[in-house]
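need a 3D model of the following:
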Amino acid sequence: MNTNIDEHLENMISTDEDLFVPTDESYKPAVRSASAISVASSTNSDMSQQQIFSQGKRDRLEEFIHGFLGISIFEVADIWVPDQEKTFQVLTQVSSSSKQDTPPLEEFQKSSSTATIPIWSGAAGRAYGSGNPVWSNSLDIIVDVERSAAFHVAQIKTVLAVPIFSSNGTSSSAVFCAYSRQRHSSVPFVLRFVQQALRLVWRGLDNVPPTVLGVDTLKDVAPNALGQMAADFEKQAVFEKKRKLSNVSASEKADQNHCQNLDNDNNGNIFAHTNFKERLSMGHNSQPQFSK
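Here you go, the predicted model:
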């Protein structure tokens, strides 16, 4: 990937609040009713699932998953979409990938391929129902009712579930899930990056106005490369550190500019010299108000 585009993507994904839904393990999202979830979709009830989850979206997401799993701490990833025939109350799997062909993981994928996840059940159901991402290693949170045996056999201990929003941004159109047999604590800035990267992939990078990223074209940006960026936790940690340092530098510069308008008296008190000079020019004899 072009380095310039890479940097612009990282900057936008880390700063664009419109692409980010805040999350925290202690945060309890507002409950969304079934009717509220299907409002946006009910206006297009004649639209088939194939139209909602187009082949182009499927291809881009599968390419993203391939790049993500290549260097990720997660071992299996899949995509879930709401089942229109069941009034959007359950999720069905439309794609699954694994970076290891072991019997337990293969059995887990097989069970997932025929499963239906009710809203609010497990990590995927919670992510879809709340509209917030879930990253947890608590079995009470990540295991859904229909795959409980498969979770046990595969020894899945951590799940990342991220809702992908429709173009209008008001309803979840799909859920991306990643699974690991190791316990991993949530990393906020990684969660943020994955969520925003998925939304870019869903929209299609070719549909993102070039001016948004400050580059002329995104034709060389592949979902696979974006998936690798989303899984490269070390790189993101470095970028996050640089971003924080940049914010600190900007704050320090603002403080310096402020201090340039301040003078010290003989006792070390600080006052705004500009205002003092203005007071003198106006003929006032009163002394400036010092603050300690």
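
from now on I want contacts and neighbour counts done on CA atoms only, so please keep to that.
Fine.

not counting its neighbours along the chain, what's nearest A225?
Leaving out its chain neighbours, the residue that sits closest to A225 by Cα to Cα, 6 or more residues apart in numbering is G67, at 6.2 Å.

right, and the helix or strand after the strand or helix carrying H152?
Using DSSP states H and E, H152 sits in helix 148-154. Remark: after helix 148-154, the chain's next helix or strand is strand 158-165, criterion DSSP H and E.

helices or strands up against that following strand?
The helices and strands touching strand 158-165, judged by 3 or more Cα pairs under 8 Å, 6 or more residues apart in numbering; DSSP states H and E, are helix 122-130, strand 134-136, strand 172-180, helix 188-203.

list the helices and strands the second one packs on?
For strand 134-136, the elements it packs on are helix 122-130, strand 158-165, judged by 3+ Cα pairs under 8 Å, 6+ apart.

kindly report the same for the third one.
On a contact count with 3+ Cα pairs under 8 Å, 6+ apart, strand 172-180 meets strand 76-82, helix 122-130, strand 158-165.

in a markdown table: these, plus distance to A34 and mean neighbour count.
Below are the helices and strands packed on strand 172-180 laid out as a markdown table (distance: least, Cα to Cα, whole Å; neighbours: other Cα atoms under 10 Å):
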| stretch | distance to A34 | mean neighbour count |
| --- | --- | --- |
| strand 76-82 | 12 | 25 |
| helix 122-130 | 8 | 28 |
| strand 158-165 | 16 | 27 |
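
and of the ones you listed, who's closest to D140?
Each of the helices and strands packed on strand 172-180 was scored for nearness to D140 using Cα to Cα, and the closest is helix 122-130 (7.7 Å).

on contacts alone, who are the packing partners of that closest one?
Taking 3+ Cα pairs under 8 Å, 6+ apart as contact, the helices and strands that helix 122-130 lies on are strand 116-118, strand 134-136, helix 139-142, strand 158-165, strand 172-180.

with distance to L105 added, can I get these in CSV?
What follows is the helices and strands packed on helix 122-130, written out as CSV (distance: least, Cα to Cα, whole Å):
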stretch, distance to L105
strand 116-118, 18
strand 134-136, 19
helix 139-142, 16
strand 158-165, 14
strand 172-180, 10
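
tell me the most buried of the ones you listed?
Most buried of these by mean neighbour count (mean count of other Cα atoms under 10 Å) is strand 158-165; its value is a mean of 27.

angle of that strand against strand 172-180?
160 degrees (axes from the mean of the first three to the mean of the last three Cα atoms, to 10 degrees).

now show me the structure for the sequence below, then we'll compare the two:
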Amino acid sequence: MNTFQTKPMITIDHAKKQFGKVSVLKDISMTIQKGEIYTLLGENGAGKTTLIKMMTTLLQPDSGEITIAGRSVTKQPNEVRELISLNSQEATVDMFFSGYENLRLIARLRGVKNEKAEIQQLAKRLGLEEFIDRRVAEYSGGMRRRLDIAMSLVGDPEILFLDEPTTGVDPKNRLEIWRIIREISDAGKTIFLTTQYLDEADRLSDHISFLHKGEIVLTGTPAELKKNTNKKVKITLETEQHEQGKALLTQAGISFEDNEGLIINDEDQQQTLELFVANQLTIVALIAEEVSLETIFLMITKEQNK
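Coordinates of the predicted model:
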């Protein structure tokens, strides 16, 4: 984890967005510190891409305020654009250009002075040197994604928005992109990330927010989110006693899951053990179940959908 400065890099204050009669984002507020990898999780249609478009000046909020390094996205959009770069879900590379030509185009659009040296440095950094002069049409999907990220890094932006950067990427390239994201963060850049992969969020994020139906329903560091979630314990009984154990838990009103053992909430552990011992059941194993972001995600979306 990085040690962040106290001054926020991004501030969202009660931002809202509506399309027609559909309220896509409802009163969103968040603060993102410099050098932080901040991840936004949510189901398809939750409003993640809409929020990114608002943060990157592509859409205006209907109300509320969004500032990037103290600049308003609505009042100072050109100044904001100088500081940011957006890597969208759809790759923006030109298939008929070579990798070098794609990077050179962006370098000229961003007014990079020593474009050749910067392109060489980015090609080396993202493992593209061997392929840099080939047409992008010859690249694999993972290589195109890496080139797309390289294009986002042209001009050395302070803030990088990555909208599902590893979707459709094979496991090897996915790990390589993770390495690149960490390197960017370690260099002091701020990263705003959306992803469909909860393990990716767990591995990379300094801070996570869950967006559900246009509202932030949970936020915190990965450790905080897991700590504040009910922990689970798996109890394994002798095979022939498994059904008896289920019956005893049901009679006692103790909630459980049956998955190669009886999984209960940590707070019910003492009562369950006393119950099993009193009924002379043999406990073969007792293992604390680690709470995953996937469990938290499923739990909060289920709760919110009630």
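
quick TM-score on the pair, please.
For these two chains in superposition, a TM-score of 0.32 is obtained (TM-score structural alignment, normalised by the length of structure 1); 160 aligned residues with a Cα RMSD of 6.6 Å.

tell me where structure 1 has helices.
Remark: helices assigned in structure 1 by DSSP state H are 3-15, 34-37, 39-42, 49-52, 55-71, 103-113, 122-130, 139-142, 148-154, 188-203, 210-213, 223-231, 233-259, 273-281.

those helices: which one's closest to I164 of structure 1?
Across the helices of structure 1, I164 of structure 1 has its closest neighbour in helix 188-203 (6.0 Å, Cα to Cα).

make JSON lines out of the helices and strands packed on strand 134-136 of structure 1 and add distance to F151 of structure 1.
Listed next are these as JSON lines, based on distance: least, Cα to Cα, whole Å:
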{"stretch": "helix 122-130", "distance to F151 of structure 1": "11"}
{"stretch": "strand 158-165", "distance to F151 of structure 1": "10"}
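
which of the ones you listed sits closest to S173 of structure 1?
Each of those has some distance to S173 of structure 1 by Cα to Cα; the shortest is strand 158-165, at 5.3 Å.

hmm, back to that, among the helices and strands packed on strand 172-180 of structure 1, which comes closest to N247 of structure 1?
Counting by Cα to Cα, N247 of structure 1 lies closest to strand 158-165 out of these; the figure is 27.7 Å.

one step back: run through the residues that contact the residue nearest to A225 of structure 1.
Taking Cα atoms under 8 Å, 6 or more residues apart in numbering, we find G67 of structure 1 in contact with P223, N224, A225, L226, G227, Q228, A231.

could you measure from it over to A237 of structure 1?
From G67 of structure 1 across to A237 of structure 1, the span is 19 Å (Cα to Cα, to the nearest Å).

S180 of structure 1 too?
Using Cα to Cα, S180 of structure 1 is found at 20 Å from A237 of structure 1.

repeat that for E62 of structure 1.
25 Å.

so the two - more neighbours on which side?
Between E62 of structure 1 and A237, counted using other Cα atoms under 10 Å, the more crowded position is E62 (21 against 14).

any chance of the helices and strands packed on strand 172-180 of structure 1 in a markdown table, plus distance to G56 of structure 1?
Formatted as a markdown table, those follow (distance: least, Cα to Cα, whole Å):
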| stretch | distance to G56 of structure 1 |
| --- | --- |
| strand 76-82 | 14 |
| helix 122-130 | 22 |
| strand 158-165 | 15 |
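
so for R199 of structure 1, which of those sits nearest?
Taking these one by one with Cα to Cα, strand 158-165 is closest: 6.0 Å.

tell me if I'm right that T49 of structure 2 and D163 touch.
Yes: with contact defined as Cα atoms under 8 Å, T49 of structure 2 reaches D163; the gap is 7.2 Å.

neighbour count winner among the two?
D163 (22 against 17).

how many other residues sit next to K302 of structure 2?
K302 of structure 2, neighbours per other Cα under 10 Å, totals 10.

got it, and D6 of structure 1?
Residues near D6 of structure 1, counting by other Cα under 10 Å: 15.

distance of it from V201 of structure 1?
Taking Cα to Cα, one finds D6 of structure 1 at 15 Å from V201 of structure 1.

next one: I5 of structure 1
Shown here: I5 of structure 1 relative to V201 of structure 1, a distance of 15 Å by Cα to Cα.

compare those two (neighbour count), which wins?
Between I5 of structure 1 and V201, V201 has the larger neighbour count (other Cα under 10 Å), namely 25 against 18.

ok, that one - contacts?
K57, R60, L61, F64, P223.

so can I have TSV of those showing neighbour count and distance to S35 of structure 1?
Listed next are these as TSV, based on neighbours: other Cα atoms under 10 Å; distance: Cα to Cα, whole Å:
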residue	neighbour count	distance to S35 of structure 1
K57	15	26
R60	20	30
L61	23	28
F64	23	31
P223	26	33
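
which one of the residues you listed sits closest to F176 of structure 1?
The closest of the contacts of V201 of structure 1 to F176 of structure 1 turns out to be L61 (Cα to Cα; 8.9 Å).

where does I300 of structure 2 land in three-state SS?
helix (DSSP: H, G, I helix; E, B strand; the rest coil).

returning to that earlier point: can I get the helices of structure 1 in a markdown table including distance to A77 of structure 1?
Below are those laid out as a markdown table (distance: least, Cα to Cα, whole Å):
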| stretch | distance to A77 of structure 1 |
| --- | --- |
| helix 3-15 | 21 |
| helix 34-37 | 24 |
| helix 39-42 | 25 |
| helix 49-52 | 20 |
| helix 55-71 | 7 |
| helix 103-113 | 9 |
| helix 122-130 | 12 |
| helix 139-142 | 14 |
| helix 148-154 | 14 |
| helix 188-203 | 13 |
| helix 210-213 | 28 |
| helix 223-231 | 12 |
| helix 233-259 | 17 |
| helix 273-281 | 62 |
